[in-house]
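Asker: Can you look at this prediction? I've put the sequence above it.
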Amino acid sequence: MLCISVVAFGAVNGVALASDSEGDGRSCPVSWQTLRDALRAAKADRSVTTPGAFGNNMWGVVVNRTGAVCAVAFSGSAASDQWLLSRQIAAAKAFTANGLSLDSILGGSKQLSTQQLYDLVQPGGGLYGVHFGNIQDAADATKGPASKWGAASDPMVGLRVAGMITFGGGLALVNNRGVVVGGLGISGDTACQDDKFARAVRTGLGLNGGVADAGTGATCR
């Protein structure tokens, strides 16, 4: 049984994390346009599909290394083209994947996807119970105006809405040096489809650590 200790962290690569007053809530490993383009490219790619998928449009959310939302976009033409609930689910997936990932040079568990967490949080699993914590801030996650949801000025940008999701669609964003620079959350379809779509988007962003993101990263349920 895999046993992992989950602790709060205050430094990355030996450097203390900046406070919001120093602007870390707005720093981002990707631009809004880059995220939007990667979402649309993945949606247009017919190979990015899994059995049983609905074929829905997707929400994509990126958090920076401190867990603050820094980009929110969707693959459709309007926010209502995706499940609206998936916007905040995607944010929680990004927060989860970022918070449970380490730089590759540190060894250990390295990066955990939200798909991998599914088995770990079942009774008897090495992370059973972790999903009962880290409750999402619903007030921040649903803040308006709704007309800006998915825009570059989405009201979630700059906020740590938190949340814990333990099914597919959340991945760490990793640069070519193996350093985690944030998290990506994708939501809008089945867990398996969200996971595969997230891997295609991460590849499109160039933040998969230089490793091919084909298929899904764990047994898909």
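Answerer: It's in.
Asker: C-alpha only now, for contacts and for neighbours.
Answerer: Noted.
Asker: List the buried residues of the one helix or strand residue 35 maps to.
Answerer: Residue 35 is part of helix 32-44 when elements are defined by DSSP states H and E. Of all the residues in helix 32-44, those buried under the rule 16 or more other C-alpha atoms under 10 Å are 32, 35-43.
Asker: Alongside the first one, take a look at this:
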Amino acid sequence: MKKMTVVLGLGLLAQLAAAPADARMACNIPDATVKNVQAQLDKVIKLADANGGIFKPNRMWSAIVDRKGQICSVISIGDAWPGSRAIAIAKAGTANDFSNDGLALSTANLYAPTQPGGSLYGLNNSNPFDPAFLAQDSLPQASSSQVASVDSFPELSRNGKVPGGIITFGGGVALYDANKKVLGGLGVSGDSSCADHAIAYRMRKAAKLDNIPGGVGPGGTDNIDYAALGVAPTGFQQPHCFPSDITP
């Protein structure tokens, strides 16, 4: 059985009577919803196609932020790259920041327009990542069956701080409720950006939070749109990572 490390944000602490009111309200997505989304990661990384990625099963970080960009949960499965933790958080924030009830944009959709000469060039510099969230212990850690004591939380996570960060390659999707309203964002990282997108997209679908209003990807979705091999991405496309890439 793969070991699963969970970094629990404030949205999972409502059950703690000792938690102050401002801590309980720091994540505005219901606990059950956050847990449901994160529960999909262990299932999706074990799919036979490995999501088109490098590792089988995939080794991933998964992060969720609410509509305000506040951290709700960060988890990892397997020996995921430590640097992917911050990337997952930033992907979640990016997808949330640039999606609304009229249009869903995945981070994969933002690759081409943020390249030099693109209509969104410079977007990557607009919301810098808070370096306080780079440290591996910048959020409380616990096993999958435990919740860290609120007293062990660093001050930055008690106050519902927003990590920020912009990532413009695959792995981030916005979370939509049944009324096509954005709840927040989901970001994953730990494999190729193409596999990361497939994992996030499949997790969201399995959690039934894919009720998007429309998108710029194939079929009016926010799915990844691959540029042809050897051709520079245009529009809202992203280049291929490997021949094994899939479109979820």
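Answerer: Sure thing, it's come through. The structure displayed is predicted, hence computed values, not measured ones.
Asker: Residues in contact with the helix holding residue 35 of the first structure: which ones?
Answerer: The list of residues contacting helix 32-44 of the first structure from outside it, by C-alpha atoms under 8 Å, 6 or more residues apart in numbering, reads 48, 57-58, 60, 71-76, 151-152, 197, 200-202, 204-205.
Asker: Likewise for stretch 68-79 of the first structure?
Answerer: 24-28, 30-32, 35-36, 39-40, 43, 57-64, 82, 91, 95, 149-152, 154, 156-161.
Asker: hmm, 7 Å instead?
Answerer: For stretch 68-79 of the first structure, contacts defined as C-alpha atoms under 7 Å, 6 or more residues apart in numbering pick out 25-28, 31-32, 35-36, 39-40, 43, 57-64, 82, 149-152, 154, 156-160.
Asker: pretty sure residue 97 of the first structure is in a helix, no?
Answerer: Yes: when classified by DSSP: H, G, I helix; E, B strand; the rest coil, residue 97 of the first structure is found to be part of a helix.
Asker: Report the contact partners of the residue in the second structure that it lines up against.
Answerer: Superposed on the second structure with TM-score structural alignment, residue 97 of the first structure falls opposite residue 95. Listed by C-alpha under 7 Å, 6+ apart, the contact partners of residue 95 of the second structure are 105-107, 172-174, 185.
Asker: switch the cut-off to 8 Å
Answerer: Listed by C-alpha under 8 Å, 6+ apart, the contact set of residue 95 of the second structure reads 105-107, 172-174, 185-187.
Asker: same check, this time on residue 129 of the second structure
Answerer: By C-alpha under 8 Å, 6+ apart, the contact set of residue 129 of the second structure is 90, 163-166.
Asker: which two in these are spaced the farthest apart?
Answerer: Pairwise distances across the contacts of residue 129 of the second structure peak at 10.1 Å for 163 and 166 (criterion: C-alpha to C-alpha).
Asker: Now the common contact residues for those two.
Answerer: Contacts common to residue 163 of the second structure and residue 166, judged by C-alpha under 8 Å, 6+ apart, are 90, 93, 129.
Asker: Spell out the secondary structure type for the first one.
Answerer: When the structure is split into helix, strand and coil by three-state DSSP, residue 90 of the second structure lands in helix.
Asker: who's in contact with the closest residue in space to it that isn't next to it in sequence?
Answerer: The spatially closest residue to residue 90 of the second structure, leaving aside those adjacent along the chain, is residue 165, at 4.6 Å (C-alpha to C-alpha, 6 or more residues apart in numbering). Contacts for residue 165 of the second structure (C-alpha under 8 Å, 6+ apart) come out as 89-91, 93-94, 124, 127-130.
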